[in-house]
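Visitor: okay, sequence plus prediction incoming.
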Amino acid sequence: MAKRMPKALYERELLALQAKLVDMQAWVQQSGARVVVIFEGRDAAGKGSTIKRVSEYLNPRVTRIVALPTPSARDKTRWYFQRYVPHLPAGGEIVLMDRSWYNRAGVERVMGYCTNEEYHRFLHQAPTFERMLVEDGIILLKYWFSVSDVVQEERFRSRLEDPMRRWKLSPNDVLSITKWEDYSRAKDIMFEYTDIAEAPWFEVESDDKRRSRINMIAHLLSKIPYEPVDRDEIVIPPRPASGSYERPPRNWANAVPDHAGDLIAQADAKD
């Protein structure tokens, strides 16, 4: 395993890259570009934490995270890609997909949630669907987060023991340990069919989350042809003198109890 990236270096570089993401978002908004970034990979590979760092300082009205739930009975009767199309970006928008239509080539295939016919139809249609998106002007980037079996299991056990992250561990996640090779074969086939020139796959080694986040964000910025955008100058006006307005008595409203104040008083009492 490569040496873990030092925390101080990581935090410094992450902040610099996040500032560039803000500039990139401004260009997308002004130029009317449409960007779709797909985050795929094994369970516990670090997709969600990377999305969090990408979106941390971005405007949620411009940069949306799409993480669709299990398809409904109605969804299952529609053309497979149909449930994803409404979430594609309009001009000036970025969509970060926390998993995507590639569910069919991964978990649905391995866990038996789709038929062989549906699976092979997906492999046939996905490249055509993506070429249509790119031909229409969408910038489509696809990232696969790769994690070793040892590190994946370590992260599963860490989640199991952490009540704040326990929700991240599902029965399907745990089963992925027993189906490691099945997922490997499914990923290899998926790459064979869908690693196309118009929308290639980019693999992110993610045993070290710090490295993977930095590498992924730097690469993302390199693939979007953004330019600096001149922003309108904003001047904060002076506050006008107080007029005749009088605030109603505070007891007219339901005030939130001062829980923080209680904690401060308790802490002071202990000192």
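Guide: Arrived safely, thanks for sending. Residues are numbered from 1 along each chain as shown.
Visitor: every contact and neighbour count from this point should use C-alpha atoms.
Guide: OK.
Visitor: of all the helix elements in this protein, which one is longest?
Guide: helix 7-31 (DSSP state H).
Visitor: in it, what's buried?
Guide: For helix 7-31, burial by neighbour count (16 or more other C-alpha atoms under 10 Å) applies to 10, 14, 17-18, 20-29.
Visitor: just checking, what packs against it?
Guide: helix 47-55, strand 93-98, helix 209-223 (3 or more C-alpha pairs under 8 Å, 6 or more residues apart in numbering; DSSP states H and E).
Visitor: ok, residues contacting the very next helix or strand once past the second one?
Guide: The reference is to strand 93-98. Elements were assigned by DSSP states H and E; along the chain past strand 93-98, the next helix or strand is helix 107-111. The contact list for helix 107-111, computed with C-alpha atoms under 8 Å, 6 or more residues apart in numbering, reads 113-115, 119, 179, 182-183, 186.
Visitor: and the next helix or strand past helix 107-111?
Guide: Trace forward from helix 107-111 with DSSP H and E and the next one is helix 116-135.
Visitor: what angle sits between the helix or strand following that following helix and helix 209-223?
Guide: Tracing the chain past helix 116-135, the next element assigned as helix or strand by DSSP H and E is strand 139-146. Angle, strand 139-146 to helix 209-223, by axes from the mean of the first three to the mean of the last three C-alpha atoms, to 10 degrees: 160 degrees.
Visitor: what's strand 139-146 packed up against?
Guide: Under the contact definition 3+ C-alpha pairs under 8 Å, 6+ apart, strand 139-146 sits against strand 34-41, helix 116-135, strand 201-205.
Visitor: pull the residues that contact the longest one.
Guide: Which is helix 116-135. The contact list for helix 116-135 (C-alpha under 8 Å, 6+ apart) reads 80, 104-105, 109, 140, 190, 193-194, 196, 198-199.
Visitor: from the contacts of helix 107-111, list the buried ones, please.
Guide: 119, 182-183, 186.
Visitor: quick revisit: so which of the helices and strands packed on strand 139-146 gets nearest Ile264?
Guide: strand 34-41 (42.8 Å; C-alpha to C-alpha).
Visitor: for that closest one, packing partners?
Guide: Using 3+ C-alpha pairs under 8 Å, 6+ apart: strand 34-41 touches helix 47-55, strand 93-98, strand 139-146.
Visitor: Thr70 is nearest to which of those?
Guide: Nearest of those (C-alpha to C-alpha): strand 93-98, 13.0 Å.
Visitor: what about the nearest residue to Gly137 once chain neighbours are set aside, how many neighbours?
Guide: Leaving out its chain neighbours, the residue that sits closest to Gly137 by C-alpha to C-alpha, 6 or more residues apart in numbering is Arg34, at 7.3 Å. Look at Arg34: counted by other C-alpha atoms under 10 Å, it has 22 neighbours.
Visitor: this is the other structure I want to compare:
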Amino acid sequence: MKSESAAILSGDMEAIRIKVDGVERQFDIDDPKLPDWIKKKALKSDGYPYDKKLDWDEYEETLEELQVELVKLQAWMQKTGGRALMLFEGCDAAGKGGVIKAIRQNMNPRAARNVALPKPSSTEQGQWYYQRYVAQFPTAGEFVTFDRSWYNRAGVEPVMGFCTPEQHEHFLEQTPHFERLIRDDGIHFFKFWLSIGQEMQLKRFHDRRHSLLRSWKFSPIDVEGMTKWDDYMRARDIMLERTHSPHAPWIVVRSNDKRRARLEVIRHILQSLPYDGRDVKIIGKADPKIIGEGLAFAKGRKG
């Protein structure tokens, strides 16, 4: 029997065949029972370094302490007129929205906003590619997060055929120069790539499909995306290689455990900015198993 949440969605979906670790598998996302081959491998997929999620009580206590520091950071930004801009990218279901929510949860929403732009309008399609994003940049004292960004042109657009190869190449050439302008203008600029394993993505898609509260997050394009995992990974590698720079480095966060990922992202932000009253003991040290820089870290290599 299909779950009630699955019935809410328009129509049943056929089982798909996908390649996982070189093995072709059949996955019926409408089946409420998660396959054992996904369940057993999800957390450890893509070489994730921990066997268990971070303890919930430890997570809650640490998150609250770090959120207090974020409130201090925001007060400092409003006092000094500082501007912060951070992009969150990653495969579908990597946890971008949850990280952003954890960051902004106790900040003043008047000066901390999130940007999640829809598909470009016909007018926007005729503009400079970066133009609609620049319009959302922070003003003095403002803290802005982007749930996906101009990096759509480095991931979903080339994989799904929404841009030409020439547009993709032009983007890769121009973006490091564009991002240098952001830094040179004094904006505190961060780029986060949330990395998950393929089996974890499948588990999270399955969870969404069968949730009464989150089924709206699942769409037919997610089904198509599941069959293009290798294409997305190739696009990711090209993106990290071509757009990682000293002035705008990619911070890669292994996110099979959302709790650890959220804490490490917040720690990195707090460690990077010299705000008044910063408590370095509370912030703690980064976990080098979870957070690092660039393509080498994303592929599990050192250095």
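Guide: Yep, it's here. Not measured: the values here are computed from a predicted model.
Visitor: so after superposing, what's the score?
Guide: For this chain pair, the superposition-based TM-score is 0.83 by TM-score structural alignment, normalised by the length of the first structure; 229 aligned residues with a C-alpha RMSD of 1.0 Å.
Visitor: now tabulate the helices and strands packed on strand 34-41 of the first structure in CSV and tack on distance to Thr70 of the first structure and mean neighbour count.
Guide: Shown next, in CSV, are those (distance: least, C-alpha to C-alpha, whole Å; neighbours: other C-alpha atoms under 10 Å):
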stretch, distance to Thr70 of the first structure, mean neighbour count
helix 47-55, 17, 18
strand 93-98, 13, 22
strand 139-146, 21, 20
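Visitor: any chance of the ones you listed in CSV with distance to Ser212 of the first structure as columns?
Guide: Compiled in CSV, these are given as follows (distance: least, C-alpha to C-alpha, whole Å):
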stretch, distance to Ser212 of the first structure
helix 47-55, 8
strand 93-98, 16
strand 139-146, 8
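Visitor: which one of those lies nearest to His219 of the first structure?
Guide: Nearest of these (C-alpha to C-alpha): strand 139-146, 10.1 Å.
Visitor: want to throw the helices and strands packed on strand 139-146 of the first structure into CSV with distance to Glu56 of the first structure?
Guide: Formatted as CSV, those follow (distance: least, C-alpha to C-alpha, whole Å):
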stretch, distance to Glu56 of the first structure
strand 34-41, 15
helix 116-135, 27
strand 201-205, 20
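Visitor: wait, which of those is closest to Leu160 of the first structure?
Guide: With C-alpha to C-alpha as the criterion, Leu160 of the first structure lies closest to strand 34-41 of these, at 20.1 Å.
Visitor: how big's the offset between that closest one and the second structure?
Guide: If you overlay the two and look at strand 34-41 of the first structure, the average distance to its match in the second structure is 0.5 Å (mean C-alpha distance after the TM-score superposition for the first structure).
Visitor: give the aligned range of that strand in the second structure.
Guide: Structural correspondence for strand 34-41 of the first structure: residues 83-90 of the second structure, per TM-score structural alignment.
Visitor: could you do stretch 192-207 of the first structure as well?
Guide: Counting by TM-score structural alignment, stretch 192-207 of the first structure corresponds to 241-256 in the second structure.
Visitor: residues contacting that stretch, please?
Guide: For stretch 241-256 of the second structure, with C-alpha under 8 Å, 6+ apart as the criterion, the contacting residues are 42-45, 48, 94-95, 172-173, 175-176, 179-180, 183, 189-197, 200, 240, 261, 264-265, 290-295, 297-298.
Visitor: run the chain-centre distance for that stretch.
Guide: Here stretch 241-256 of the second structure shows a centroid-to-chain-centroid distance of 11 Å under the convention C-alpha atoms, centre = their mean, to the nearest Å.
Visitor: measure it end to end?
Guide: Using C-alpha to C-alpha, to the nearest Å, one end of stretch 241-256 of the second structure lies 23 Å from the other.
Visitor: in it, what counts as buried?
Guide: Those would be 242-244, 247-256, for stretch 241-256 of the second structure by 16+ other C-alpha under 10 Å.
Visitor: quick one: which two of these are the most distant?
Guide: His247 and Asn256 (27.7 Å).
Visitor: and for stretch 151-162 of the second structure, what span of the first structure is it aligned with?
Guide: With TM-score structural alignment as the criterion, stretch 151-162 of the second structure aligns to 102-113.
Visitor: which one of the helices and strands packed on helix 7-31 of the first structure lies closest to Ala260 of the first structure?
Guide: helix 47-55 (27.8 Å).
Visitor: for that closest one, name the packing helices and strands.
Guide: Packed next to helix 47-55 of the first structure, using 3+ C-alpha pairs under 8 Å, 6+ apart, are helix 7-31, strand 34-41, strand 93-98, helix 209-223.
Visitor: so which residue is dead centre in the first structure?
Guide: Nearest to the mean C-alpha position of the first structure, by C-alpha atoms, centre = their mean, lies Ile51 at 3.2 Å.
Visitor: contacting residues for that one?
Guide: Residues near Ile51 of the first structure by C-alpha under 8 Å, 6+ apart: 96, 98.
Visitor: counterpart of it over in the second structure?
Guide: Ile51 of the first structure maps onto Ile100 in the second structure, by TM-score structural alignment.
Visitor: just Pro60 of the first structure next, same as before
Guide: Match for Pro60 of the first structure (TM-score structural alignment): Pro109.
Visitor: name the SS class of its match, please.
Guide: Assigned with DSSP: H, G, I helix; E, B strand; the rest coil, Pro109 of the second structure falls in the coil class.
Visitor: against Lys52 of the second structure, how distant is it?
Guide: When C-alpha to C-alpha is the yardstick, Pro109 of the second structure and Lys52 of the second structure sit 34 Å from each other.
Visitor: more neighbours, these two?
Guide: The residue with more neighbours, out of Pro109 of the second structure and Lys52, is Pro109; 12 against 9, by other C-alpha under 10 Å.
Visitor: and that one, how far from Ile269 of the second structure?
Guide: From Pro109 of the second structure over to Ile269 of the second structure (counting by C-alpha to C-alpha), the distance is 18 Å.
Visitor: kindly report the same for Pro249 of the second structure.
Guide: Pro249 of the second structure sits 13 Å away from Ile269 of the second structure, going by C-alpha to C-alpha.
Visitor: just Arg113 of the second structure next, same as before
Guide: Separation of Arg113 of the second structure from Ile269 of the second structure (C-alpha to C-alpha): 16 Å.
Visitor: buried deepest among the helices and strands packed on strand 139-146 of the first structure, which one?
Guide: Across these, the average number of neighbours (mean count of other C-alpha atoms under 10 Å) peaks for strand 34-41, which reaches a mean of 22.
Visitor: circling back: the helices and strands packed on strand 139-146 of the first structure: which one's closest to Lys168 of the first structure?
Guide: Closest among those, using C-alpha to C-alpha: strand 34-41, at 14.9 Å.
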